[in-house]
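In: What follows is a predicted protein model with its sequence.
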Amino acid sequence: MAVTTRNRGEEWLARGGLRPTRQRLALAHLLVGDGHDRHVTAESLYAASNRSGAKVSLATVYNTLRAFCDAGLVQEVVVDGSRSYFDTRLDDHPHFYWEDSAELTDAPKDQLQIAGLPEAPQGTVISRVDVVIRLRRS
């Protein structure tokens, strides 16, 4: 692991107030080590950790992704009731979900226009609006 890659993972964990355990550092390296945003499932991150030689169980990946969410380091994007992706890009932006490959990618934010939202029920506030545009090749 290059020094800059290691530092990026450690700094990322520190921003979330998380202790840099071996497992967290290994997963942080895979998620943000190269400075690019990622959309991962727990299973895809687990597979990437195996390919990298990191010894991390699938349960640890699930628990660590949940801790990353709770710390505000990633956001969960639910595509349907059974599939969640974890996005390292934290600003509000839409997504394309490619049904044929089960891939989630960023959609152009500047092309999205939301004209209005319904009023939130009394005693609540809207915390976030997720836009997932499902695509199928014609």
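Out: Arrived safely, thanks for sending.
In: all contacts plus neighbour counts: C-alpha atoms, from now on.
Out: Fine.
In: Pull up the gap between L65 and E99, please.
Out: 23 Å (CA to CA, to the nearest Å).
In: what do you get for L18?
Out: For L18 relative to E99 (CA to CA), the value is 34 Å.
In: Likewise for S52?
Out: 27 Å.
In: just the strands in this protein please.
Out: Shown for the chain, the strands assigned by DSSP state E span residues 39-40, 75-80, 83-87, 95-98, 103-106, 132-135.
In: And the shortest one, how far out from the chain middle?
Out: Right, strand 39-40. 5 Å (CA atoms, centre = their mean, to the nearest Å).
In: also this one, for the comparison:
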Amino acid sequence: MTPSQLETGTQWLAQAGLRPTRQRVALAALLVGDGRHRHVTAESLFASASEMDEKVSLATVYNTLKAFCAVGLMQEVMVDGAKSYFDTNTHDHPHFFWEDEGRISDAPSDAVKITALPDAPEGMEIAKVDVVIRLRSKA
């Protein structure tokens, strides 16, 4: 990683008030160091860190991604209630889930129209609506 990518990662952490540990800075640099948004899994980020000779465990990667989500740096996108993807773009937007490839990507927001939602049960409020559009190859 370049010094510029590490600096970008450090600034990203600072905007959320997260302490810039070596591992957090390295993972942040991989996620946002080049200024582009990323969709990752804990496993794919762990693999990228390993390729860069960063010494970090898969459990640390997962916990760090959860910490980034908790402070609003990322959002978690669940697919099938079992697989978590993490997105550096925190604005509300839909996703495509490419079933054949096991990956997600952004879908065009302007093409999705949600015109009504049910009332939340008593004592509850709607926190967020996730839209995941599943894609598969035509047979």
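Out: Cool, got the structure. As the structure is a computational prediction, the values presented were derived from the model and not from experiment.
In: Return the most buried member of the strands of structure 1.
Out: strand 39-40 (a mean of 21; mean count of other CA atoms under 10 Å).
In: and that strand, what does it pack onto?
Out: strand 83-87 (3 or more CA pairs under 8 Å, 6 or more residues apart in numbering; DSSP states H and E).
In: follow-up on the earlier one: out of L65 and E99 of structure 1, which sits in the busier spot?
Out: L65 (25 against 12; other CA atoms under 10 Å).
In: Is that one in contact with T41, as I believe?
Out: No - counting by CA atoms under 8 Å, L65 of structure 1 does not reach T41; the two are 9.2 Å apart.
In: Now the common contact residues for the two.
Out: Jointly contacting L65 of structure 1 and T41 under the rule CA atoms under 8 Å, 6 or more residues apart in numbering are F86.
In: Would you map the helices across structure 2?
Out: Secondary structure of structure 2 (DSSP state H): helices at 3-15, 22-32, 42-51, 58-70.
In: number of nearby residues for the closest residue to K109 of structure 1 other than its chain neighbours?
Out: The shortest distance from K109 of structure 1 to any non-neighbouring residue, by CA to CA, 6 or more residues apart in numbering, is to H93 (5.4 Å). Using other CA under 10 Å, H93 of structure 1 has 16 other residues around it.
In: so who does H93 of structure 1 touch?
Out: Applying CA under 8 Å, 6+ apart to H93 of structure 1 gives the contacts 106-109, 130-131.
In: Pull out the buried members of the residues you listed.
Out: 106-107, 131 (16 or more other CA atoms under 10 Å).
In: just to revisit the earlier point, can you say which of the helices of structure 2 is packed in most?
Out: Highest mean neighbour count of those: helix 22-32, a mean of 22 (counted as mean count of other CA under 10 Å).
In: Show residues contacting that one.
Out: Contacts for helix 22-32 of structure 2 (CA under 8 Å, 6+ apart): 1, 5-10, 12-13, 37-38, 45, 48-49, 54-56, 61, 64, 88.
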